[in-house]
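>>> pasting the structure only:
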């Protein structure tokens, strides 16, 4: 397995356990000094903080992962997970087709940086807009 393939596997395993959610198991794929930044520049200390944040924003949320893109940098790999979120808002309304891109830096088999970007804030601000579910 190449270093890029290994980095993608680390990210894939992390996302699998994040969606259960099993923050303890997900944390095993992150370095102790991981830097996590969510939309709105919200910094998260750990996977438990991610789970807590998502509990406030969604009744539940999952990812429909469409692809991984990866590139080798000098001392690490950068992995992008791209796809769509689906789930339920706190009011019980279901949603799907909410675009997301997660960017990860993987060093020595551990995620050292995670940046989360998605359309949730826009969807919350303007729920009346009819959106195309996926493209």
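Looks like it came in fine. Only a predicted model underlies this, so the values are computations on that prediction, with no experimental measurement involved.

>>> alpha carbons only for contacts and neighbour counts from here, please
OK.

>>> how about the helices in this protein?
Using DSSP state H, the helices of the chain run over 3-18, 23-27, 47-57, 120-125.

>>> for the first one, packing partners?
Packed against helix 3-18, as judged by 3 or more Cα pairs under 8 Å, 6 or more residues apart in numbering; DSSP states H and E, are the following elements: helix 23-27, strand 60-72, strand 77-88, strand 110-118.

>>> repeat that with 10 Å
Helices and strands touching helix 3-18, by 3 or more Cα pairs under 10 Å, 6 or more residues apart in numbering; DSSP states H and E, are helix 23-27, strand 30-38, helix 47-57, strand 60-72, strand 77-88, strand 94-107, strand 110-118.

>>> second one coming, line it up with the first:
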């Protein structure tokens, strides 16, 4: 892919996912693409991904701040997207400023892998409340 083309494709994909235009976003995925999310949740379709995320937040969007392009072994294009997340947790409480990094691998102009890393669980969003530590004074 030409310089910048991989980033443009990834940015379009992320926007389509946020807008829940999953059929259009899915057209940018290669057959057999793997979408890997925190907690080692692996999806092969965007419908699975959306259903799997429903209990973690009502909605989420990305403030995409920076992109980095590279080339992986075998000539695959790579794109890393960095920024923050904002949205509503399952109870409808707003959140913002939660860090994320998405790493994409592209071949033949399509996304073959997406690896998602974020601090939603660290921020207590969509995660079960931590058990009280009996050794911690009140």
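It's in. These figures come from a predicted structure and were not determined experimentally.

>>> give me the number of residues near the spatially closest residue to residue 64 of structure 2 that is not a sequence neighbour?
Setting aside the residues directly before and after it, residue 64 of structure 2 is nearest to residue 83 in space (Cα to Cα, 6 or more residues apart in numbering), at 4.8 Å. Residue 83 of structure 2 has 17 neighbouring residues, counting by other Cα atoms under 10 Å.

>>> cool, residue 89 of structure 1 as well?
18.

>>> measure it to residue 95 of structure 1 for me?
7 Å (Cα to Cα, to the nearest Å).

>>> What of residue 54 of structure 1?
15 Å.

>>> so residue 66 of structure 2 makes contact with residue 100?
No. Using Cα atoms under 10 Å, residue 66 of structure 2 is not in contact with residue 100, being 11.1 Å away.

>>> Common neighbours of those two, please.
81-83 (Cα atoms under 10 Å, 6 or more residues apart in numbering).

>>> Of the helices and strands packed on helix 3-18 of structure 1, which is nearest residue 17 of structure 1?
When those are compared by Cα to Cα, helix 23-27 sits nearest residue 17 of structure 1, at 5.1 Å.

>>> What range does the closest one cover in structure 2?
Taken onto structure 2 by TM-score structural alignment, helix 23-27 of structure 1 occupies residues 22-26 there.

>>> average gap between the matching stretch and structure 1?
In the superposition with structure 1, the average deviation recorded for stretch 22-26 of structure 2 is 0.8 Å (mean Cα distance after the TM-score superposition for structure 1).

>>> What lies in contact with that stretch?
Residues contacting stretch 22-26 of structure 2 (Cα under 10 Å, 6+ apart): 9-10, 12-19, 28, 33, 45-47, 50, 110-111.

>>> Count the residues that sit near the closest residue to residue 47 of structure 1 other than its chain neighbours.
Leaving aside its chain neighbours, residue 47 of structure 1 sits nearest to residue 23 (5.1 Å; criterion: Cα to Cα, 6+ apart). For residue 23 of structure 1, the count of nearby residues is 19 (other Cα under 10 Å).

>>> rewinding a little: now do the shared contacts for residue 89 and residue 95 of structure 1.
By Cα under 10 Å, 6+ apart, the residues touching both residue 89 of structure 1 and residue 95 are residue 61.

>>> Fine by me, we can end here.
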